[in-house]
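Student: this one's sequence-less:
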């Protein structure tokens, strides 16, 4: 799954109507609903505040609304854009100030879907990566060997603290976790280290 790199607003005029795109990163459904409410209150004189969101590890909580536009012409095209780019943990609201020219069904679908697509591409898309943390305890005599061997893994971060033993806290992509744990199991069985996964 992916996420948007930035969440800058975007505005475009289509046939004298103003379309304002508002984007926000969210992790909970309530956050998405709160953002929709916030934007709607900020634009009380707008003709429509149409929205779509995808929330969850795989974007499994997805919903949209036409907010008064003809059925299927606003929210669904917006949601389709989110799904096309495999985005999750995002809510998008498009505020429309009607300019006096009717766009028709096809025109509305293109306006809402196309405007959101442009806004997302301008803000950029990046992979949404889950990281897991592990805490490793080892001896002073083995710490340099451990550091060298850990260097072969693609770690996001590594933090070392020194006490009676050496404690190393590392962060790694979830997709690489099993491979690393298999290697650490071998070291643990050999009595070189002990380790545990930190639940966040």
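Tutor: Good, I have the coordinates. Small disclaimer: the values here were computed from a predicted structure and weren't measured.

Student: rest of the way, CA atoms for contacts and neighbours
Tutor: Noted.

Student: Return the distance of residue 153 relative to residue 79.
Tutor: Distance, residue 153 to residue 79, using C-alpha to C-alpha, to the nearest Å: 37 Å.

Student: more neighbours, these two?
Tutor: residue 79 (24 against 14; other C-alpha atoms under 10 Å).

Student: Off-centre distance for whatever helix or strand that one lives in?
Tutor: Per DSSP states H and E: residue 79 is located in helix 75-84. Centroid separation between helix 75-84 and its chain, computed with C-alpha atoms, centre = their mean, to the nearest Å, is 15 Å.

Student: And the contacts of whatever helix or strand comes next after that helix?
Tutor: From helix 75-84 onward toward the C-terminus, using DSSP H and E, the following helix or strand is strand 90-97. Applying C-alpha atoms under 8 Å, 6 or more residues apart in numbering, the contact partners of strand 90-97 are 3-4, 17-27, 32, 35-36, 39, 43, 46-55, 78, 112, 116.

Student: Next secondary structure element downstream of whichever strand or helix holds residue 37?
Tutor: Assigned by DSSP H and E, residue 37 belongs to helix 29-42. Following helix 29-42 in sequence order, the next helix or strand is strand 48-55 (DSSP H and E).

Student: Which strands or helices does that following strand pack on?
Tutor: Packing partners of strand 48-55 (3 or more C-alpha pairs under 8 Å, 6 or more residues apart in numbering; DSSP states H and E): helix 29-42, strand 61-65, helix 75-84, strand 90-97.

Student: need those in TSV with distance to residue 190, can you?
Tutor: Formatted as TSV, the helices and strands packed on strand 48-55 follow (distance: least, C-alpha to C-alpha, whole Å):
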stretch	distance to residue 190
helix 29-42	46
strand 61-65	45
helix 75-84	47
strand 90-97	46
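
Student: Kindly compare burial across the ones you listed and name the winner.
Tutor: strand 90-97 (a mean of 26; mean count of other C-alpha atoms under 10 Å).

Student: Next secondary structure after it?
Tutor: From strand 90-97, the next helix or strand downstream (DSSP H and E) is helix 104-123.

Student: here comes the other one, which I'd like you to weigh against the first:
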């Protein structure tokens, strides 16, 4: 079987990886009788974030404050935050700093405060909003989007075990399998590892493999 490998160079500006939410999360803390309820949501546009903020503000219409921050974009290029009536810099900015510290993008964190009758002061507010945001993020499942290459491996039935063993040894998941005249496995590999993986597969299959490139992009491996 002829080995066919089609290569092209990726842009040097591409990030190797970034973190995203796989599932939303919630968290809550109580500080001197004030309740701080955090909601963490996956968003991909400013419009989507604004719609979620409006939805949560309507849900918690009787709360004193609904403060938020969000980060959007593969390079975290869009950031916004709001204190929503709290003293300047005591709510939105601390929430934003928690998001930045987590390395997650395409994420919105809203912290709702029900006032408990005791003033917390600026330092107390910063700590409370920080802890609430951290509690919400810790409840989320977070995945890593890796700049990767989709590959389709085509082999004869006599090479199935060779391919599966090599992929297992290199901790590469099979995204899809098709058993027809030949066997086809779809995989994704880190762009930086592509040449090494292809060379290894060709060697493992003694040249009896065809490797066809698919799309490049960000995938959770």
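Tutor: Right, received. Where do you want to start? Values in this document were obtained by computation on a predicted structure and should not be read as measured data.

Student: And the contacts of strand 90-97 of structure 1, which of them are buried?
Tutor: Among the contacts of strand 90-97 of structure 1, those classed as buried by 16 or more other C-alpha atoms under 10 Å are 3-4, 17-26, 32, 35-36, 48-55, 78, 112, 116.

Student: Can you tell me which of the helices and strands packed on strand 48-55 of structure 1 is nearest to residue 128 of structure 1?
Tutor: In terms of C-alpha to C-alpha, the element of those nearest to residue 128 of structure 1 is strand 90-97, at 11.5 Å.

Student: how close does the helix holding residue 37 of structure 1 sit to structure 2?
Tutor: Helix 29-42 of structure 1 differs from its equivalent in structure 2 by a mean of 1.7 Å after superposition (mean C-alpha distance after the TM-score superposition for structure 1).

Student: what's the angle from that helix to strand 48-55?
Tutor: 160 degrees (axes from the mean of the first three to the mean of the last three C-alpha atoms, to 10 degrees).

Student: what range in structure 2 matches helix 29-42 of structure 1?
Tutor: With TM-score structural alignment applied, helix 29-42 of structure 1 matches the range 46-59 in structure 2.

Student: likewise stretch 94-101 of structure 1?
Tutor: Using TM-score structural alignment, stretch 94-101 of structure 1 corresponds to residues 111-118 of structure 2.

Student: Give me the nearest residue to the alignment partner in structure 1 of residue 37 of structure 2, chain neighbours excluded.
Tutor: Residue pairing (TM-score structural alignment): residue 37 of structure 2 is matched to residue 20 of structure 1. The shortest distance from residue 20 of structure 1 to any non-neighbouring residue, by C-alpha to C-alpha, 6 or more residues apart in numbering, is to residue 11 (4.4 Å).

Student: got it, and residue 147 of structure 2?
Tutor: Using C-alpha to C-alpha, 6+ apart, the closest residue to residue 147 of structure 2 is residue 218 (4.4 Å).

Student: Check the burial of that neighbour by counting its neighbours.
Tutor: 22.

Student: I'd like to know which elements the helix or strand hosting it is packed against.
Tutor: Per DSSP H and E, residue 218 of structure 2 falls inside strand 210-220. Using 3+ C-alpha pairs under 8 Å, 6+ apart, the elements in contact with strand 210-220 of structure 2 are strand 141-155.

Student: In the strand it packs on, which residues are buried?
Tutor: 142-155.

Student: Compute the first-to-last residue distance for the match of stretch 94-101 of structure 1.
Tutor: End residues of stretch 111-118 of structure 2 are separated by 18 Å (C-alpha to C-alpha).

Student: now stretch 189-200 of structure 1
Tutor: OK, stretch 189-200 of structure 1 end separation, C-alpha to C-alpha: 26 Å.

Student: how far is that stretch from where the chain is centred?
Tutor: The answer for stretch 189-200 of structure 1 is 30 Å, by C-alpha atoms, centre = their mean.

Student: which residues touch that stretch?
Tutor: Contacts of stretch 189-200 of structure 1 (C-alpha under 8 Å, 6+ apart): 132-139, 142, 184, 187-188.

Student: can we see that at 6 Å?
Tutor: 133-138, 187-188 (C-alpha atoms under 6 Å, 6 or more residues apart in numbering).

Student: want to throw the residues you listed into CSV with distance to residue 61 of structure 1?
Tutor: Output for the contacts of stretch 189-200 of structure 1, formatted as CSV (distance: C-alpha to C-alpha, whole Å):
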residue, distance to residue 61 of structure 1
133, 26
134, 30
135, 33
136, 36
137, 39
138, 43
187, 41
188, 40
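
Student: Give me the distance between the corresponding residue of structure 1 for residue 76 of structure 2 and residue 182 of structure 1.
Tutor: Residue 76 of structure 2 maps onto residue 59 in structure 1 when the alignment is built from TM-score structural alignment. Residue 59 of structure 1 is 30 Å from residue 182 of structure 1, where distance means C-alpha to C-alpha.
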